[in-house]
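K.L.:
Sharing a model that was predicted from the sequence below.
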Amino acid sequence: AYVPMISGRGLGHTGGTLDKLESIPGFEVALDNDHFRRRVQEHRLAIVGQTDHLAPADRRLYAVRDVTATVSSTPLIVSSILSKKLAEGLDALVLDVKFGSGAFQADAEAAETLAREITRVSCEAGVPCNALLTDMNQPLAWSAGNALEVREAIEFLRGDARHDRLSTVTLALCGELLCLGGLAPGAEAGATLARDALDSGRAAESFSAMVAGQGGPSDLLERPDRYLPAATVVKPVFPDRSGFITSIDTRAVGLEVVQLGGGRRRADDRIDPAVGVSGICSVGFPVDPDTPLAFIHAAEDAAWEHAAAALRAAVTIGEAASEAAPAIHGIIHGASGDEP
């Protein structure tokens, strides 16, 4: 199987895959068509951005959406996603359509509407497409920020630490795609194959080969501390009271990463890849004034203080533990139109 991916940059409070990958020294996302094709043929995987010859119109629209309050426009989301995906010449496509405070779609109903529209257009264009509906009313993993998320992805691939929600969504996406691509008899069997690739180290090897093939260090997975940028100020944030985390405003967390310099408020803003939040506690987790809610990575003390206040405000602490909603709300099967 071959996995070409044309991705984008951060929009609003959400991070962009290209911004994250560019926190890896030397990693090149602006490949021409021939170079892109060779990387996919050689490593079976490549992640690049739009160029003058790969979805060129979307690159311009993408930058404008971020600063014109049209990030959440359904038609523009559909066209942006599929302009890149269809340009890749895919045989099958599986998407993760998020909803909640950390997503463009506020609720599951809006996400389902978007997912049905994406899968419909994709199938009509000749590419079978399924979509997972996933809950972003709390962070999907422990980190938010470009280099911090790359570091967590490396730890995930190496098996050092795997967040339950991230594992659930990742394996489900892989399972659906392997099934849709004819490489597994069903989504569950596909997820088992994906788990085997993780546990055997093959997934880590594939990522490492992709990084090296696109100009990054060949030993990134072995020595991430040597290459990934680190913030000047890294300190824990403690809650003001004891109790259980009952909710997290994921949007507020994302906006604070932008405020720290990890995202854009204007299309021409430069990003600080080192800043962000790590070690984020999950919904249902018990906390007290000696238990960190998270660690904030900032460029200076004043920025850390502002982010710490925002993080405390984004986390609701109650007297009783509450169970987090499932990470996956449902699956839209484009060919059959199955309900979630």
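P.N.:
Arrived safely, thanks for sending. Numbers count the residues shown, from 1 in each chain.

K.L.:
can we go C-alpha only for contacts and neighbour counts from here?
P.N.:
Noted.

K.L.:
Give me the secondary structure label for R120.
P.N.:
helix (DSSP: H, G, I helix; E, B strand; the rest coil).

K.L.:
Okay, it and S83: tell me how far apart.
P.N.:
Going from R120 to S83 by Cα to Cα, to the nearest Å gives 14 Å.

K.L.:
neighbours of H35, just the number please.
P.N.:
Residues within reach of H35, counting by other Cα atoms under 10 Å, total 13.

K.L.:
hang on, I meant L193
P.N.:
18.

K.L.:
this is the other structure I want to compare:
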Amino acid sequence: MRMYDLIYKKREGEELTPEEIDWIISGYTTGDIPDYQVSAWAMAIFFKGMKARETASLTEAVVNSGDQIDLSRISGVKVDKHSTGGVGDTTTLVLAPLVAAAGVPVPKMSGKGLGHTGGTIDKLESIPGFNCELETEEFFNQIEEIGAAIVSQTGNLTPADKKLYALRDVTATVDSIPLIASSIMGKKLAGGADAIVLDVKTGSGAFMQKQEDARELARLMVDIGSELGRKTMALLTDMSQPLGEAVGNALEVKEAIKTLKGNGPEDLTELSIKLGAAMLVAGQYESDLAKAEKRLRKLITNGQAISKFKDIVRAQGGNPEIVDNLDLLPQAKNIYELKADKSGYIENVTAREVGLVAMALGAGRAKKDDPIDPAVGIEVTAHRGEKVETGDLLARVYYNSDNQPAEEIQRLRDAYTIGSKKPEELEFIIDLIE
């Protein structure tokens, strides 16, 4: 085979065979095929797309490029969950203990945050002593004993994806649905779970801002999972405003604890229940979603969900006393209360801007090596559709700088749109794709 011929073939919109795709990914991983040729190939995919079978073959090649985790020694159907990223997306911190409390093994490998979306590992590392770097044997043992473990993505999993993503990032080919789908599903499949539930976000705070693009991505990832022998389901959910109230690492841990105790924000609670129910059905632990939802709500009510969260924190070296004393989590030195400067209805709270403000305060990273301040962030107390009067509280800004962050406060104010008419209610959970 010659890379030139395969670039030309894809440029002309023809379908590549599994053998051709495997040859490209293998050659790129080993360094035999140079960046400039893979860049041209990725750009051809960007413009010409890929068939579903091609994307599945690309995903399989990405999985086979490195190590794969074998979870077969852990009894039961192992179920994983992945979100395409959002603002205030605290669901993993709720779902892992909640679903594990239902008897489902949850092996969760997560990443650190970059840009306006938060990272699960950053949130967990705001818990004093919490260790996300478990050895493989520790990871397995914890899932067997407790039912869940949440760790950093480590080892030699999907090295082809790491190289390809870095290349896409500098060649304007990130926004290709087949390349996004193969990247996400490659990591999930290499992680070894038997079933996968996806939370595909759409709206201003999501990576896929157009609903039709998010739907296409969700459909493609479900098809890839099915093609490669994993039961896969996807929820298409709205991220036009922040999920819940907390945006920031320790703040989101506090909100997850409140949710597991049964007094969290309604939208975060409902999404966690819906995703958790899908995880139970995907893993064949329940026959239908309604029964699964009822079971999960009971686990919150009877205290088993928060008890499981405590177990996970304790097992991974964290201080479980945070559950009963939230003040043990990192606290910001200063709080600014953002208040409405006019009366009316909140027409919009632009999620992306809220995320970017939180990042600027130190809750997220613009570059991979930027430090994180676990205590800072934003608490969004007023949401789309609510009526406010002049002087009512819109949000709290948590910061550690000596000087008030005037620029960030103004940006947060600008993220709110207040008008005279109540806006139409948005569908929060848009669709379930199987």
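P.N.:
Thanks, I have the structure now. It should be emphasised that the depicted structure is a prediction, and the values quoted were computed from it without experimental measurement.

K.L.:
what about the residue opposite P229 of the first structure in the second structure once aligned, which helix or strand?
P.N.:
Aligned by TM-score structural alignment, P229 of the first structure pairs with P330 of the second structure. Remark: P330 of the second structure resides in no helix or strand, with elements defined by DSSP states H and E.

K.L.:
does P330 of the second structure really touch I372, like I thought?
P.N.:
No: counting by Cα atoms under 8 Å, P330 of the second structure stays clear of I372, with 12.0 Å between them.

K.L.:
can you give me the helices in the stretch 301-434 of the second structure?
P.N.:
304-315, 351-358, 406-415 (DSSP state H, counting those that start in this stretch).

K.L.:
Packed most tightly, which of these would that be?
P.N.:
Of all the helices of the stretch 301-434 of the second structure, helix 351-358 has the most neighbours on average by mean count of other Cα atoms under 10 Å, namely a mean of 26.

K.L.:
Just the strands from the stretch 201-350 of the second structure, written as ranges.
P.N.:
231-238, 246-247, 334-339, 344-349 (DSSP state E, counting those that start in this stretch).

K.L.:
Next up, the contacts around the match of P229 of the first structure.
P.N.:
The contact partners of P330 of the second structure, by Cα atoms under 8 Å, 6 or more residues apart in numbering, come to 126-127, 250, 374-375.

K.L.:
Now do the contacts for T55 of the second structure.
P.N.:
Contacts of T55 of the second structure by Cα under 8 Å, 6+ apart are 178-179, 181-182, 224.

K.L.:
Among those, which pair sits farthest apart?
P.N.:
Between any two of the contacts of T55 of the second structure, the greatest separation by Cα to Cα is 12.1 Å, found for L179 and I224.

K.L.:
Which one's more surrounded, these two?
P.N.:
The residue with more neighbours, out of L179 of the second structure and I224, is I224; 27 against 24, by other Cα under 10 Å.

K.L.:
so what corresponds to that one in the first structure?
P.N.:
The alignment partner of I224 of the second structure in the first structure, by TM-score structural alignment, is V121.

K.L.:
For A115 of the first structure, see how far away that match is.
P.N.:
With Cα to Cα as the criterion, V121 of the first structure and A115 of the first structure are 10 Å apart.

K.L.:
try I245 of the first structure
P.N.:
I245 of the first structure is 30 Å from A115 of the first structure, where distance means Cα to Cα.

K.L.:
what does D135 of the first structure give?
P.N.:
Using Cα to Cα, D135 of the first structure is found at 14 Å from A115 of the first structure.

K.L.:
now swap in C174 of the first structure and tell me
P.N.:
17 Å.

K.L.:
okay, the two: which has more neighbours?
P.N.:
Shown here are C174 of the first structure and A115; by other Cα under 10 Å, A115 has more neighbours (26 against 20).

K.L.:
which residues touch the more buried one?
P.N.:
Residues in contact with A115 of the first structure (Cα under 8 Å, 6+ apart) are 97, 131-133, 332.

K.L.:
rerun that using 10 Å as the cut-off
P.N.:
Contacts for A115 of the first structure (Cα atoms under 10 Å, 6 or more residues apart in numbering) come out as 74, 78, 95-98, 109, 129-133, 331-334.

K.L.:
Of the residues you listed, keep whichever come out buried.
P.N.:
Taking 16 or more other Cα atoms under 10 Å as the criterion, what is buried in the contacts of A115 of the first structure is 74, 78, 95-98, 129-133, 331-334.

K.L.:
from those, which single one is nearest R251 of the first structure?
P.N.:
Nearest to R251 of the first structure out of those is K98 (Cα to Cα; 12.4 Å).

K.L.:
Surely that closest one touches T113?
P.N.:
No: using Cα atoms under 10 Å, K98 of the first structure makes no contact with T113, being 11.6 Å away.

K.L.:
Next up, the contacts around the residue sitting nearest the centre point of the second structure.
P.N.:
The residue lying closest to the centre of the second structure (Cα atoms, centre = their mean) is S83, at 3.2 Å. Contact analysis of S83 of the second structure by Cα under 10 Å, 6+ apart lists 89, 91-92, 184, 197-201, 234-235.

K.L.:
and if you look at S218 of the first structure?
P.N.:
Counting by Cα under 10 Å, 6+ apart, S218 of the first structure touches 208-212.

K.L.:
Let's have these in CSV, adding distance to S7 of the first structure.
P.N.:
Below are these laid out as CSV (distance: Cα to Cα, whole Å):
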residue, distance to S7 of the first structure
S208, 18
A209, 19
M210, 15
V211, 15
A212, 18
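
K.L.:
Can you tell me which of those residues is nearest V257 of the first structure?
P.N.:
For those, the nearest to V257 of the first structure is V211 (24.9 Å; Cα to Cα).

K.L.:
So which of the contacts of T55 of the second structure belong to helices?
P.N.:
178-179, 181-182, 224 (DSSP state H).

K.L.:
what's the burial count for the counterpart of A298 of the first structure in the second structure?
P.N.:
Under the alignment by TM-score structural alignment, A298 of the first structure pairs with Y399 in the second structure. When neighbours are defined as other Cα under 10 Å, Y399 of the second structure has 24 of them.

K.L.:
One more: Y4 of the second structure?
P.N.:
12.

K.L.:
try K294 of the second structure
P.N.:
Neighbours around K294 of the second structure, by other Cα under 10 Å: 12.

K.L.:
what's the counterpart of it in the first structure?
P.N.:
Alignment note (TM-score structural alignment): K294 of the second structure maps to T192 of the first structure.

K.L.:
Spatially nearest residue to its match, not counting backbone neighbours?
P.N.:
Nearest residue to T192 of the first structure, sequence neighbours excluded (Cα to Cα, 6 or more residues apart in numbering): G175, at 7.4 Å.

K.L.:
again, but for L217 of the second structure
P.N.:
Nearest non-adjacent residue to L217 of the second structure, counting by Cα to Cα, 6+ apart: I177, 5.9 Å away.
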